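**Q** got a predicted structure plus its sequence, pasted below:
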Amino acid sequence: MGYGNKLKIHIDGHSSTKVYTSSSRVAGNVTVCTSKDVTYNHFQIDLFGTTETRVDGSVSVMTTTHVFLELEMPIPEPWHPNPRVLKANRSYNIPFEFVIPSHLTLDTCNHDADYRAVQEHHLRLPPSMGHWQMDDLSPDMARVEYRVQARVFGIRDVDGTLPTIMEASQRILVLPSFPEQPPLDLLEHDNLYSLFKSKVTRKIPFSPKTGQLTATAAQPGAILLAADGRTASTIQVRVDIRFDPASSQSPTPRILHVLSKVVAVTFFSAAGINHLPNQGQWSKMEGLNGRGVYRKTIALPDFTVKDDVGWQRNTHAQARRASQHAHAEREGSTLGSELLTAPCYFTKSLNVPIELPVAKKAFLPTFHSCITSRVYVLSLGIVESSGVTTTTIWLDVPLQVAVESLPSAIPESELPTFEAAVEDRLQSPHH
């Protein structure tokens, strides 16, 4: 931009903390003022959405930029002065209006995908990442940005190119609506998660076994963020615990409390990701094929188990009868034969409350885009005491974070066309 030339973007009702969501309007005007007469070709006002990743390889650094959203505001011909000359010291106001879409166009994701669900995820708008006022748990190697950009193009050069003579941009924060997805269908090689684990119990270290403790977690429903991300729902995670005593004299252990922490996992790649990176063995390929992963852990409050949550006694005969219908003995298949000498086993269930500290951290929704993804793992540590020693069983549970849809959001079928938006805002041309 030349000296004395000014190009400013004003967004109605905007502030650095304002959050836009699906179907939100982004409207305002661009002001142009020059210190001398300037001949130009045309103006262009766009709403861009871009993802940038950086993968540090052993030989080189791979940087990728993916423009997943590009909306252009058409400016009617009658608005422009004739001839196209911006007069010195005169202000020109160009109105604009965009609507944050709910989905991207099909050509946004044009790389190979292992199955259709991958592309369906990639055609959802990702949230802004790396630009929130609070820590959003993302690395410098993965960024998602939305911005309104205004440009003034000059007269074509001899080689046919249009030089940019003035340019300005304004970043906005976007948190699209994300509906709750079905629970993950986990397989053995999905090493990010562990819903089932067993440990041998002892009164003191190296003493004879008193039994085996098994914990199993159910995938919880999604935590629902408000449309501005500032509040979130509280969920409960069900944990079923089973104790198989080594003998009829073995005492039941005492479940003291449950430790909780949430791990934000950000995957990023230099090329299109053809599968869901949280399922499979992404970590084994880290650094290869331009891939990376970043983890950040946030501790959550401990959950104290009340003494009145007692053990329920069950007989193996009851379990065998139940297994004919519901395979209730499936977890017992890993038990050693020495633990089956007792005539019974014991069970209890816990409902562990989980609340994200949204006042301290900016939690993004669970999402998968072409070159970056964000998922969460809820690590639960079940602490038990069988005597003077304590042991902890750690489970890693998929934790989904969704974003509510605003009741006032405009249905896609009713969104105004760009032409209608122009007519609404351009009541009188400035020329």
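**A** Right, received. Where do you want to start?
**Q** please count neighbours and contacts with C-alpha atoms only from this point.
**A** Noted.
**Q** what about Leu256, neighbour count?
**A** 16 (other C-alpha atoms under 10 Å).
**Q** which element is it on?
**A** Element membership of Leu256 [criterion: DSSP states H and E] is strand 254-269.
**Q** next SSE after that strand?
**A** strand 291-304.
**Q** got the buried residues for that next one?
**A** 291-295, 300, 302-303 (16 or more other C-alpha atoms under 10 Å).
**Q** structure B:
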Amino acid sequence: MRTTTLVILATAAVTVGLAVPALATSGGAASTTVAGAPGSGQSVVDWNRELISILGTPNAQPATVHPTRGFAMLQAAEYDAVVSITKAAPPYGSAVPAPDGARPDAAADQAAHDVLVALYPGMRAGLDARLNGQLAGIPDGKPEQDGVAVGAAAARQIVALRASDGAAATAAPFTPGTAPGDYRPTPPKFAAPMYTGWGSVTPFLLTSPQQFQPAAPPPVSSREYATALAEVRDLGRDTSMSRTPDQTVAGKFWSASPIWNTWNQITQQLVTDRHADLAQATAVFSALDLSLADTTIGLYDAKYTDHVWRPVTAVQQGATAGNPGITGDPTWNPLTPTATDPSYPGAHSALSEAAATVLTAFYGPRQAVTVTSAADPGVRRRFANLADAAQEAGLSRIWSGQHTRIDHEAGQQLGHQVAEVALSALQVHLVDAG
């Protein structure tokens, strides 16, 4: 089912400067470029939305390839196409030759189109139509043609760079453990685990998938684990009387759409609300999606290193844990269906912390947001800042019975560390916190 998340920015948000020094406007003020005008970042938003639409199409995305890879490739290609022409910032990969006067907007559009065609060849007709529509707004002539050539070269470079990254490798069959604490498929479907080999994919920016591997979690026999499990047992049960009504709403809300889609849609609205120009839009999206992609690789490396069982297994089989602090309950079920991968670290916590760290660097610590989702109509989640949104996204997985606080905190640490690498690599820093 296709889902759409809309983020409405609070009008009282503090204005901050763009977080890329070479691209920041004078005085640290946010860009006021009119969306749709030459040099507008709206086309970047449109291509990002196009990818989300593709991902919502049944069977369009290979089941073994994580969607964050496609986002990162799309945004890196657009970014490299633009900075190859403007020379305003270092590229992600390497600059491609760009004649003087080449149109960066034509380059960004062509780069986006070519990466998505390479990833989703069955979607070519729709992608061709979108490209033709974007280029129709650019005057014909040599500047447009040169921009198109730059964009095509940038896309080829990114596609070639990722051609042997291990994403297409067949993962070894996963054998569930039988010892207390070992992950095994979860009820009610007991489906095979997902992305078992994703921790072996070459990162986009990290030196290795293990660069920020979390420390091993406390054993299930420990008091710390028993305490963490007791929290999710009480708050995350489908019939919990301890969870507040608002926690119930949040637990369902953040489970409704893929978390990487949600944070891309938050970014879409931030870019649109600020009338960001092309350089600014490509910078923020590339920092966001490179962070999300590498966080995903890192968290799957950790998940299948420690292969910790999910709370539903831990509670239902608590009598086997060898921990006097854990009371088993075979009738226990979580508020929302359990994801098909090991528990530690938490993906929502890791990806949300990475996204919020990046976006706060661009928009400051007082950027208020209201998040809604078509997958959970009628619900509006309001936050004073991006960090609060990320914190609730992570905690919601305790309230929905998916993760322990141990998973949550390890995920937050991983996501923050990866985001800092991305911000440093792209030379991003906060210009003005208001």
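**A** Great, that's in hand. All values reported here derive from a predicted model rather than from experimental measurement.
**Q** need the TM-score between these chains.
**A** Remark: TM-score between the superposed chains equals 0.23 [TM-score structural alignment, normalised by the length of the first structure]; 159 aligned residues with a C-alpha RMSD of 7.0 Å.
**Q** coming back round to it: orientation of the strand holding Leu256 of the first structure relative to strand 291-304 in degrees?
**A** Angle of strand 254-269 of the first structure versus strand 291-304, following axes from the mean of the first three to the mean of the last three C-alpha atoms, to 10 degrees, is 160 degrees.
**Q** on contacts alone, who are the packing partners of strand 254-269 of the first structure?
**A** strand 42-56, strand 291-304, strand 372-385 (3 or more C-alpha pairs under 8 Å, 6 or more residues apart in numbering; DSSP states H and E).
**Q** nearest to Asp244 of the first structure, of the ones you listed?
**A** strand 372-385 (14.0 Å; C-alpha to C-alpha).
**Q** let me know the next secondary structure element after the closest one.
**A** strand 390-399.
**Q** just checking, what packs against that following strand?
**A** Using 3+ C-alpha pairs under 8 Å, 6+ apart: strand 390-399 of the first structure touches strand 196-202, strand 209-217, strand 372-385.
**Q** make it 6 Å
**A** In terms of contacts (3 or more C-alpha pairs under 6 Å, 6 or more residues apart in numbering; DSSP states H and E), strand 390-399 of the first structure is packed against strand 372-385.
**Q** outside of the strand it packs on, which residues touch it?
**A** By C-alpha atoms under 6 Å, 6 or more residues apart in numbering, the surrounding residues in contact with strand 372-385 of the first structure are 253-268, 366-367, 390-399.
**Q** go ahead and confirm Ala299 of the first structure touches Lys261.
**A** Yes. Ala299 of the first structure lies in contact with Lys261 (C-alpha atoms under 6 Å); the separation is 4.3 Å.
**Q** and Ile8 of the second structure, that's in a helix?
**A** No. Assigned with DSSP: H, G, I helix; E, B strand; the rest coil, Ile8 of the second structure falls outside any helix and is strand.
**Q** that one and Gln265 of the second structure, how far apart?
**A** 10 Å (C-alpha to C-alpha, to the nearest Å).
**Q** same thing with Ala76 of the second structure?
**A** According to C-alpha to C-alpha, Ala76 of the second structure stands 17 Å off from Gln265 of the second structure.
**Q** quick one, which of these two is more surrounded?
**A** Ala76 (29 against 21).
**Q** which residue packs closest to the more buried one, ignoring adjacent ones?
**A** Ser286 (5.4 Å; C-alpha to C-alpha, 6 or more residues apart in numbering).
**Q** what segments of the stretch 1-150 of the second structure are helices?
**A** 42-55, 67-86, 104-119, 124-135, 142-161 (DSSP state H, counting those that start in this stretch).
**Q** nearest to Thr372 of the second structure, of those?
**A** Of all the helices of the stretch 1-150 of the second structure, helix 42-55 comes closest under C-alpha to C-alpha, at 15.9 Å.
**Q** that closest one vs helix 104-119, what angle?
**A** Using the same axes, to 10 degrees: helix 42-55 of the second structure against helix 104-119 is 10 degrees.
**Q** wait, Leu300 of the first structure touches Val263, no?
**A** No. Between Leu300 of the first structure and Val263 there is no contact under C-alpha under 6 Å: 10.5 Å.
**Q** mind checking what secondary structure Ala117 of the first structure has?
**A** Going by three-state DSSP: Ala117 of the first structure is helix.
**Q** contact partners for it?
**A** Ala117 of the first structure neighbours (C-alpha under 6 Å, 6+ apart): none.
**Q** isn't Arg382 of the second structure right next to Asp388, touching?
**A** No. Counting by C-alpha under 6 Å, Arg382 of the second structure stays clear of Asp388, with 9.2 Å between them.
**Q** look up how far Glu167 of the first structure lies from the closest residue to Leu86 of the first structure other than its chain neighbours.
**A** Distances taken as C-alpha to C-alpha, 6+ apart put Val38 closest to Leu86 of the first structure, at 5.0 Å, once the chain neighbours are dropped. Look at Val38 of the first structure and Glu167 of the first structure: by C-alpha to C-alpha, they are 14 Å apart.
**Q** neighbour-wise, which of these two wins?
**A** Between Val38 of the first structure and Glu167, counting by other C-alpha under 10 Å, Glu167 is the more crowded of the two (18 against 15).
**Q** which SSE is the more buried one in?
**A** Assigned by DSSP H and E, Glu167 of the first structure belongs to strand 164-174.
**Q** burial measure for Ser424 of the second structure, as a count.
**A** Counted with other C-alpha under 10 Å, Ser424 of the second structure comes out at 11.
**Q** one more: Asp273 of the second structure?
**A** Asp273 of the second structure: 15 neighbours (other C-alpha under 10 Å).
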